[in-house]
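Enquirer: Next input, structure requested:
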Amino acid sequence: MKQKLGYASGALADNLIMNGFSALVLPVYNIGLFVNPVLLGWAMAIPRFFDAITDPIMGNLSDNTRTRWGRRRPYIVAGIIATVLLLPLLWMAPSSADWTVFWWLTIFGVLYFLAYTVFIIPYQALGFEMTSDYDERTRLLAWPNYIGLTASFFMPWLPRFIEFDGFGGVVSGAIWVSVAMGVIILVSGLLPAIVGREIARAEDQQKIKLLDAIKLTLKNRAFLIVVSANVVMLTGLATFVNLSLYVNIFYIYGGDRDAGTALAGIAGSTYAGFSYLSVLLGTTIATRLGKKPACFILLSLTLLGVSSMWWTLRPEWPYLQLASTALVGFGLQGSWMMFFIMIGDVCEEDERENGLRREGIFSAVGGFSRKMSVAVASILGGSMLSLIAFDAEAAANGTLDPSVLDRLKTVFVLGQASVVMLGMLLLYFYPISRARAEETQRILQQRRAAPSEEL
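Expert: Modelled structure (predicted):
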């Protein structure tokens, strides 16, 4: 339990690092300072593109590293410290001019997410290799979801926190909030390096070149299916969820930022609360029926939740949407957890086929796909506001055409439902069942018991 909790604490840092950036860019620079949302979309996306490209490099570097402290832990420490130092700088642009903010956010965003890569890729790889048991891996990797979700209770409140009058403005508010988050990130991010233990036998394996590692990884059919389903859903949901704050402020409350950000915070906390139940439900089903059936059940709940928003997003009953939010939370978080845990089973299959422990490169390619998804979603989110003719200044002044807000709701609801259905379709082809995973474990255990014979 000590190792489980220590490793899981890193998920709290992960949540704050990744989502703290996304949660504050538009509230600070678009809603607060009226910076062009299309430029902000690109400023959010370019660091993610750069970050995604560095993921495979970091993964292979970690797999090939040999130190007295292991392959993962030195990078976890270095990455977490650099991230904490860079976070407040994101909000210190020298002026609110569109292009000044664009270049500032782009440059410091690249450095910030590079530091994040140095932390997150070795951190995820460490989790994959702490156990090789099919069900124990599920139980171990459920804990980061429990701990990481702690941040999700107050993450939706960040736009509200930075509006606090005592800060003197959204920019200074974002800086102070970032400093507070940095303290939590530092403590929680260092714990995995202290208590995490790697699989010792991997230290003596041969090193593999980056291009060869990527080629082997992309030949793995099960991995490609998991990644494709994850990419489709993450890109779509991140694109449309970026619009949720706008829905609450402008569609539900007609431009009242205080009421809209408060409702967004309550909705986010509701989602986080039911996400705990989602993790528990997913863990329970997966240890009895397997990971694929668990994922299908959870995605079905998610689909039902996002579809119901068509009826629950109503200005006359603002809090009715919480029923849909609860249902989405009950399904979605466990689905993300299943996608991640499935990659651990893929690593075992890869060792069976290729004789190598390559958790780093699998984590990296998976991370590459997720970060590219978020990067694309950042562009699409900013562009989506432009395509539906949304203008934050006009909306704040009450001069926005009401039909724009109707389009905002339509895109927000139907877009989410579509990508969840597509993700379920892709998941249908995932080939690793419980029986297949247990067979793989038997083969690997036999090899480890008699390594000379296998060689």
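Enquirer: can we go C-alpha only for contacts and neighbour counts from here?
Expert: Will do.
Enquirer: Pull out the buried residues from stretch 201-213.
Expert: For stretch 201-213, the neighbour count (16 or more other CA atoms under 10 Å) marks 202-203, 207, 210, 213 as buried.
Enquirer: if I pick L26, what's in contact with it?
Expert: Neighbouring residues of L26 by CA atoms under 8 Å, 6 or more residues apart in numbering: 37, 40.
Enquirer: quick check, it in a strand?
Expert: No. Applying DSSP: H, G, I helix; E, B strand; the rest coil, one finds L26 to be helix, outside a strand.
Enquirer: number of nearby residues for I285?
Expert: When neighbours are counted by other CA atoms under 10 Å, I285 registers 18.
Enquirer: and it, what does it touch?
Expert: Contacts of I285 (CA under 8 Å, 6+ apart): 291, 293-294.
Enquirer: Pipe the residues you listed into TSV and attach distance to D345, secondary structure and neighbour count per row.
Expert: Below are the contacts of I285 laid out as TSV (distance: CA to CA, whole Å; DSSP: H, G, I helix; E, B strand; the rest coil; neighbours: other CA atoms under 10 Å):
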residue	distance to D345	secondary structure	neighbour count
K291	10	helix	27
P293	15	helix	18
A294	15	helix	22
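Enquirer: residue contacts, the closest residue in space to P293 that isn't next to it in sequence?
Expert: The spatial neighbour of P293 that comes closest, neighbours along the chain excluded (CA to CA, 6 or more residues apart in numbering), is A286 at 7.3 Å. Applying CA under 8 Å, 6+ apart to A286 gives the contacts 135, 138, 292-294.
Enquirer: need these in JSON lines with distance to S373, can you?
Expert: Formatted as JSON lines, these follow (distance: CA to CA, whole Å):
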{"residue": "D135", "distance to S373": "29"}
{"residue": "T138", "distance to S373": "25"}
{"residue": "K292", "distance to S373": "22"}
{"residue": "P293", "distance to S373": "25"}
{"residue": "A294", "distance to S373": "24"}
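Enquirer: quick one: which of those is nearest I266?
Expert: Checking the contacts of A286 against I266 by CA to CA gives A294 as the nearest, at 27.8 Å.
Enquirer: Would you mind measuring from the closest one to G331?
Expert: Distance from A294 to G331, counting by CA to CA, to the nearest Å: 10 Å.
Enquirer: With L400 instead?
Expert: Noted for L400: a distance of 35 Å to G331, by CA to CA.
Enquirer: Just want to know which of the two has more residues nearby.
Expert: Higher neighbour count among L400 and G331: G331, with 30 against 19, using other CA under 10 Å.
Enquirer: Please tell me I have it right and that one contacts S300.
Expert: Yes. Counting by CA atoms under 8 Å, S300 is a contact partner of G331 at 7.3 Å.
Enquirer: Second input sequence below; structure requested for side-by-side comparison:
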Amino acid sequence: MKTPPGAGSSATGSLPRSVHAGYALGSLATGAFGTVPGLLLLPYLTDTLGVAAGLAALLVLLPKAWDVLVNPVAGRISDRTRSRWGARRPYLLVAGLALAVLFASIFAAPFGSGPAAVAYVAFAFLATATAFAFFQVPYVAMPAELTGDYAERTRLMTWRIAVLALAILVSGAVAPLVVSAGGDGVTGHRWMGLFVAALIALGALGAFLGTRSAPTGTVGESEPTLRAQLAVAGANRPFRALLICFVVQSAGVATILAGVNYFAGQILRDEESGPTLLFVCFVGPALLVMPIWTRIGARLGKRTALVVASLILAVGAFALVAAPVLPAVAVYLMVALLGVGYAGQQVFALAMLPDCIAHETARTGRRQAGVFTGLWTAGETFGLALGPGIYGLVLQLSGYVSSDTGSAAAQSDTARLGVLLGFTLIPALLIAPPVLLLRQYTLTAQALTDATPDGRVDHGVVVGDESR
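Expert: Purely as a prediction, here's the structure:
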């Protein structure tokens, strides 16, 4: 029998702060894995293992592209899981700890440099991406089941994005410092791998333990086959538009992340502190402006606020084309502008996803959270992998010279131009145009209320209530 609309969200009011905080801790794991490979794996391959930029781009892209197939399967499996911990929480523990161990293995370098080392990194990264799929998909599915309240889902996402920003700041800013403190080269990267693995394990354990008192939701009937589930998700027009927009924008953001070390070394001429300062300027403002974005969303609506944030992010990236002739302080201020846009782009996209899931539940009476979040995380993971792939291709085409010394080789003016454009113009072109797709996103608080027979949506404080 079908689950009534709204089932799977066993709470219709506010969740305890302890659940907000506990759930948000999972972003330590997702933020660290989403940031560090995109930031350091490409330079690790080109400047420590001596891999050509084009081949390095493929090694970064292909293992994560595997998740396009794995994530929907992980979603389907978690949808059908029955345990005393609920459908999702077992994966937070088991897959989360496996993710930590496998991440450290990526940078273990048991074969030094050469073809064997390259093959090892590719295999270790593939295994890590698979573990991440089984952590991320259930994790992202949880908000639609923790609460049926439209506004509460946004508050939950605000906590999550705040911790995500902190995770990006800590992992992205500190990881390069750990590499330097560990002696650079292979040894420094090994220490960095252990440091990030500890962050991931902390996030996984925190999310598992922090949500132990949260409602697990009522498990309902899902579509009988994976093909049928994917067909249902594809027929959800708002979800389809939001997904495509977010995936392309994720590729743009990941291109920026992939270029941080190169941009700091080749454009700012500051290999030591440049990457850390760029990350502090990018993520620091995100922690400060989150409440402001929440108020903007309440006034403009989630969709409009997402468009505004995306345009701020794109304009900031494009303006950095002038970085070679600007003083360093001006460059860092412009990167802070990117951080403001990035914070809004993340929080509103992720707050709109549970609304798509709730809309589908109300429309069909079936629980599809795992399928939708499986597709979402597959797309996001692919976008985050595509960014370094794009950046590596730009480096290859511009003639970037690889090195196996642990330090970047001297580069030509053409290669330095490639470093600059890959960090600025290309991300801007990936981030701005997809907002046109959001014209097909029509979900509002009123629309969700109208679609739910008992009208279980709190209009008291609705972030992004476009019906006002």
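Enquirer: TM-score of the superposition?
Expert: The pair, once superposed, lands on a TM-score of 0.89 when counted by TM-score structural alignment, normalised by the length of structure 1; 437 aligned residues with a CA RMSD of 2.3 Å.
Enquirer: quick check, I175 of structure 1 in a strand?
Expert: No. Counting by three-state DSSP, I175 of structure 1 is not found in a strand; it is helix.
Enquirer: quick one, what contacts the nearest residue to it once chain neighbours are set aside?
Expert: Leaving aside its chain neighbours, I175 of structure 1 sits nearest to P88 (5.0 Å; criterion: CA to CA, 6+ apart). Neighbour list for P88 of structure 1: 174-176, 178-179 [criterion: CA under 8 Å, 6+ apart].
Enquirer: Give the equivalent position in structure 2 for L105 of structure 1.
Expert: The alignment partner of L105 of structure 1 in structure 2, by TM-score structural alignment, is V121.
Enquirer: What of L320 of structure 1?
Expert: Aligning on TM-score structural alignment places L320 of structure 1 opposite A330 in structure 2.
Enquirer: To which residue of structure 1 is L288 of structure 2 aligned?
Expert: By TM-score structural alignment, L288 of structure 2 lines up with L277.
Enquirer: Burial check on the residue lying closest to that match once chain neighbours are set aside, number of neighbours?
Expert: With sequence-adjacent residues excluded and distances taken as CA to CA, 6+ apart, L277 of structure 1 is closest to F330, at 6.0 Å. When neighbours are counted by other CA under 10 Å, F330 of structure 1 registers 29.
Enquirer: F330 of structure 1 and S300 touch, don't they?
Expert: No. Between F330 of structure 1 and S300 there is no contact under CA under 8 Å: 10.3 Å.
Enquirer: Number of residues surrounding P291 of structure 2?
Expert: Close neighbours of P291 of structure 2, defined as other CA under 10 Å, add up to 13.
Enquirer: same deal with the one 3 residues further on?
Expert: Here the number of neighbours of T294 of structure 2 (other CA under 10 Å) works out to 22.
Enquirer: what does stretch 113-130 of structure 1 rub up against?
Expert: By CA under 8 Å, 6+ apart, stretch 113-130 of structure 1 touches 7, 10, 14, 17, 47-48, 50-51, 54-55, 58-59, 62, 71-73, 75-80, 82-83, 137, 140-141, 192, 196-199, 344, 347, 359-360, 362-364, 367.
Enquirer: Would you mind writing the ChimeraX command to select the buried ones in those?
Expert: With 16+ other CA under 10 Å as the criterion, this ChimeraX line picks the buried residues out of the contacts of stretch 113-130 of structure 1:
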select :7,10,14,17,47,48,50,51,54,55,58,59,62,71,72,73,75,76,77,79,80,82,83,137,140,141,192,196,197,198,344,347,359,360,362,363,364,367
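Enquirer: circling back to that earlier point, if I line the two up, what does the residue nearest to I175 of structure 1 land on in structure 2?
Expert: With TM-score structural alignment as the criterion, P88 of structure 1 lines up with A104 in structure 2.
Enquirer: And I147 of structure 1, by the same measure?
Expert: Aligned partner of I147 of structure 1 by TM-score structural alignment: V163.
Enquirer: quick one: contacts for that match?
Expert: V163 of structure 2 neighbours (CA under 8 Å, 6+ apart): 24-25, 27-28.
Enquirer: rerun at 6 Å
Expert: Listed by CA atoms under 6 Å, 6 or more residues apart in numbering, the contact set of V163 of structure 2 reads 24, 27.
Enquirer: Helix or strand for L443 of structure 2, just tell me which one.
Expert: According to DSSP states H and E, L443 of structure 2 maps onto no helix or strand at all.
Enquirer: counterpart of it in structure 1?
Expert: Per TM-score structural alignment, the equivalent position to L443 of structure 2 in structure 1 is I432.
Enquirer: can you tell me the helix or strand for the counterpart of V137 of structure 2 in structure 1?
Expert: Counting by TM-score structural alignment, V137 of structure 2 lines up with I121 in structure 1. Element membership of I121 of structure 1, judged by DSSP H and E, is helix 98-128.
Enquirer: separation between G274 of structure 2 and A410 of structure 2?
Expert: 17 Å.
Enquirer: Of these two, give the one with the bigger neighbour count.
Expert: Using other CA under 10 Å as the criterion, G274 of structure 2 and A410 rank with G274 on top: 23 against 13.
Enquirer: What's the match for G210 of structure 2 in structure 1?
Expert: Using TM-score structural alignment, the partner of G210 of structure 2 in structure 1 is V195.
Enquirer: ok, the match of V137 of structure 2 - how many residues close by?
Expert: 31.
Enquirer: And for the one 5 residues further on?
Expert: By the criterion of other CA under 10 Å, L126 of structure 1 has 25 neighbours.
Enquirer: how about the residue nearest to I175 of structure 1, secondary structure?
Expert: Under three-state DSSP, P88 of structure 1 falls in the helix class.
Enquirer: element containing the match of L320 of structure 1, please.
Expert: A330 of structure 2 belongs to helix 328-364, assigned by DSSP H and E.
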